[in-house]
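Asks: Quick one: sequence and predicted model below, then my questions.
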Amino acid sequence: MQQAKPSFSFWFTLSLLQFQHQVTGIKVVDGDVNVTMGEDAVLQCKLTDTSDEVTQITWQRKNSAHEDNFLIYESESGAKPLNEFGKRVQFIGDGDKNANIILQNTILSDEGGYVCIFTVFPSGPYSTDIQLTVRVTPVIKVFTEDPPEVGSGESTVATCIAACGKPAATITWKTSLAEQRIENNSFLHENGTTTTQSQLLAIPVKSMHQQEVFCIVEHPTLKHPEIISHKLNIYYSPSVDVRAAEKPPGSLLLQCEADANPPATYSWSKENQSLATSNKMNIERSGQYLLEMTPDINGLYFCESRNPYGTASGTIYLHISSSREQYGVLIAGIILILIALAVVLFFVWRQRGEQTGSVQFRRNRQDTGGTESDSMTQGRDQGREDVDSV
């Protein structure tokens, strides 16, 4: 039986398989790219494992239904942009096996798929897909939109917002509040960005006012967590302290101080009668009232402080004698008389002491002289007895 000879189609198929086997080692190396909006994005594309000639390099951008060529490179003419988008692209490859490009000053709409195509002779075109992700740094803000009032129950004491970030930011709080609660919400925008909002809730008390809390925001575009400090703003009604201080010459300053938030305004009255003044606005702002030292200064004075959350008042009673200067002179005279009397008594006592000392001295001398005479007499008598005995 005669053996059948292979047909032409068989040899063609065999040759094609051999050719495909020779080019299967050729590949295009790429890598997906993440970039922060506003920065430059480097899209890498390299052809490997072939010595065939590259005749053309084409870059495409994927849209919803098709690909748009935006840049082409040919060895004779170099890189050429094909549309407005291509004008933002810089070709930085060598035009042979390297087709890297830089997309400058990226914007959010640059995100998407890109195609890098090598046209190789004689083996044909080779391509790869690259995904570009554009990240957006959120705008961070901490505030107290509506300051809560003491006694109002659980309220939002601070709000932290990381607006229009991509991807969504993560928000946490660091505080020294005894009790607190946190509520987080996220809102996705049409352009793909997300706003994250975190509310710090607590029961407001007076001691919280001006207390510092910290909002901590984490996001892939931030090298380190963003920490924003915020001082709490708590509203409360006034409490009053009233005092007086003498301001020479001949005046007295009444001072009314209120601890209040928002700041209080002040008014002064005397025994339920408003005090006339030419500087009313200054009194309302500072709480200070200056009085002249006149005979009618005495009486009961009232200070009232007020803010939208309450009213507080304080009193001070003034009684200044009109003859207090005379009393001062009289007291000074009495003190001087007492001092003079003490000096006189001191000298009298000293003189008497000296006289007493002189009398005692004379008496001592007389006693001493008598003693000496007796001794001498006894000596003479003893001498006579000695002579007689001899």
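Replies: Here it is on my side, so go on.
Asks: contacts and neighbour counts: CA atoms only from here.
Replies: OK.
Asks: what residues are up against A168?
Replies: Residues near A168 by CA atoms under 8 Å, 6 or more residues apart in numbering: S186, T193, T194, T195, T196, H219.
Asks: Mark which of those residues are buried, thanks.
Replies: Neighbour-count burial (16 or more other CA atoms under 10 Å) applied to those gives T193, T194, T195, T196, H219.
Asks: E74 contacts W59, correct?
Replies: No. With contact defined as CA atoms under 8 Å, E74 does not reach W59; the gap is 12.0 Å.
Asks: With neighbour numbers in mind, choose between these two.
Replies: W59 (24 against 15; other CA atoms under 10 Å).
Asks: tell me the helices in the stretch 1-150 of the chain, going along the chain?
Replies: 8-23 (DSSP state H, counting those that start in this stretch).
Asks: all strands for it, in order.
Replies: 27-29, 33-36, 41-43, 46-48, 53-62, 67-74, 78-81, 89-91, 101-103, 112-121, 124-135, 139-143 (DSSP state E, counting those that start in this stretch).
Asks: so can I have TSV of those showing distance to I283?
Replies: Below are the strands of the stretch 1-150 of the chain laid out as TSV (distance: least, CA to CA, whole Å):
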stretch	distance to I283
strand 27-29	79
strand 33-36	56
strand 41-43	64
strand 46-48	80
strand 53-62	72
strand 67-74	73
strand 78-81	74
strand 89-91	68
strand 101-103	65
strand 112-121	66
strand 124-135	56
strand 139-143	32
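Asks: Second structure follows, compare the two:
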Amino acid sequence: IHILALVFVQSNFVEPPTPDTSLRSLSETQTRLPCRYQPEKGERVVQVTWAKELPEGNKEQIITAHFTDGHTEFGRYSGRVKFESSSPTENSALLIPSTEVSDEGTYTCHISTFPNGNFEMSIILTVWSLPISSLDPVILEEGQSFRVAATCRAVGRPLPRLSWDTDLPGQSQNRTSEGGGSVSSHYSLHPLRGMNGKKLDCLVWHPGLDGPRRISNLLVVQFPPDATISASPGDWYVGMEKAELVCESGGYPKPQNVTWTWRGGALPDGVSAVGGKLFFGRALRTNDSGVYGCVVRNNVGVGKTEYLLTLTETSPRTGDSSEDNLLLIIIGASAGALVMVLIIIVLLVNRYHRHRNKKLEMELSEKTEEINSLSRQASFRRLNSVSTDPRVQVKKKTKTKNE
């Protein structure tokens, strides 16, 4: 009869709208279990009770509210749950402010009415917990055998899935704990120095996450140093100033211990070492030649190298200076000769123009004199033709007599 009554009035539950309701929540967050009964005309809700079904089939009371006597919390739920509304008989939704995984189960909202009796609706609650993950890297050394380079672990509900994001050649192996509450993944490889500093990230997958959670990690592979010595550029000679040798070393971790030797022993006087640099604090001497050694160490191994220093008696720059001076002399002489040629050309051009102008003046003067001479001669001829010709005078006299 009770079940029939429940089914008959199930539609009076306006929240949730369906009789079979499943909810999902995350641990450490607030969970709301809806329950609102709409009484019929002349019907009144007098009491609301929430209960949780136990594995053996019994029900454990959580909280109850009477329309006149107030509400009561029971047992381990005291202080952990509360009604959403100050009027629980009208809005009977239950709140769990900080949900725990143990809160997962089936909850029943029991409504007591007058005069129609009791009615129930159930909600199945699933509680997820977001994964808690960690990554444990392993410091490797070059030359070791195939072994684990990093381990990634995660716990969550449901169980997370782990994968690796890397370009390193290796293999991963996943394991689940006996209780099924945690998962781990081991990534193994054969360590080489070229792998040092390469990406080896762990990805944690879970349905409660929008995407994979990345745990960033860089592989660490330690290897011994390789030492090399470089010298100041150019030939080294007796009397050279500010000379230095530099010991460069690879390796990881970077070597901090650098030792210099000369001919297998102590350094010459006036020569000092500061880390990877060897300074000659004075001009080079003939006896500074010989084998200089550099030894570098890190926690993995040792690197050694030698450099044979040979000195010349004179600076190679002296010959260069003579050649440079000779070149400057040649350039200067060529420039001087070019200037002299230009001066001579200018003088010759000037002399040519003066000679030409003088010749033109003489020709002009001769022409002027010639013109003047011809003019005078013409004048004399006209004069003589008028006043000195006897034939003219005789004709004039004869004409007079005849008259």
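Replies: Perfect, thanks for sending it. In this text, all values refer to a predicted model and were calculated from it rather than measured experimentally.
Asks: Can you give me the TM-score here?
Replies: Laid over one another, the chains give 0.71 as their TM-score (TM-score structural alignment, normalised by the length of the first structure), with 350 aligned residues with a CA RMSD of 4.4 Å.
Asks: rewinding a little: same check for the contacts of A168 of the first structure, but in the second structure.
Replies: Here is what carries over to the second structure from the contacts of A168 of the first structure, by both residues aligned by TM-score structural alignment, their matches' CA atoms under 8 Å: T194, T195, T196, H219.
Asks: counterpart of D167 of the second structure in the first structure?
Replies: Aligned counterpart of D167 of the second structure in the first structure: S176 (TM-score structural alignment).
Asks: Doesn't its match lie inside a helix?
Replies: No. Remark: S176 of the first structure does not belong to a helix; assigned using DSSP: H, G, I helix; E, B strand; the rest coil, it is coil.
Asks: Could I get the contacting residues of it?
Replies: The contact partners of S176 of the first structure, taken as CA under 8 Å, 6+ apart, are V213.
Asks: quick revisit: among the contacts of A168 of the first structure, which ones are in helices?
Replies: When DSSP state H is applied, the contacts of A168 of the first structure are split such that none fall in helices.
Asks: Look at the residue nearest to N184 of the first structure when sequence neighbours are not counted and say how many residues are nearby.
Replies: Nearest non-adjacent residue to N184 of the first structure, counting by CA to CA, 6 or more residues apart in numbering: S198, 4.4 Å away. Around S198 of the first structure there are 21 other residues, counting by other CA under 10 Å.
Asks: Show me what S198 of the first structure aligns to in the second structure.
Replies: Per TM-score structural alignment, S198 of the first structure is aligned with S185.
Asks: close enough to count as contact, its match and T151?
Replies: Yes. Counting by CA under 8 Å, T151 is a contact partner of S185 of the second structure at 5.7 Å.
Asks: how near is the counterpart of G310 of the first structure in the second structure to L135 of the second structure?
Replies: Counting by TM-score structural alignment, G310 of the first structure lines up with G301 in the second structure. The gap separating G301 of the second structure from L135 of the second structure is 28 Å, by CA to CA, to the nearest Å.
Asks: and what of P160 of the second structure?
Replies: 14 Å.
Asks: Looking at the two, which has the bigger crowd around it?
Replies: P160 (23 against 18).
Asks: List the contacts of that one.
Replies: By CA under 8 Å, 6+ apart, the contact list for P160 of the second structure reads P131, A154, S182, V183, V204, W205, H206.
Asks: Quick check, the fourth one in contact with T151.
Replies: No. With contact defined as CA under 8 Å, V183 of the second structure does not count as touching T151 (10.6 Å).
Asks: now the helices for the stretch 201-350 of the first structure?
Replies: All helices of the stretch 201-350 of the first structure, identified by DSSP H, counting those that start in this stretch, fall at 280-286, 324-389.
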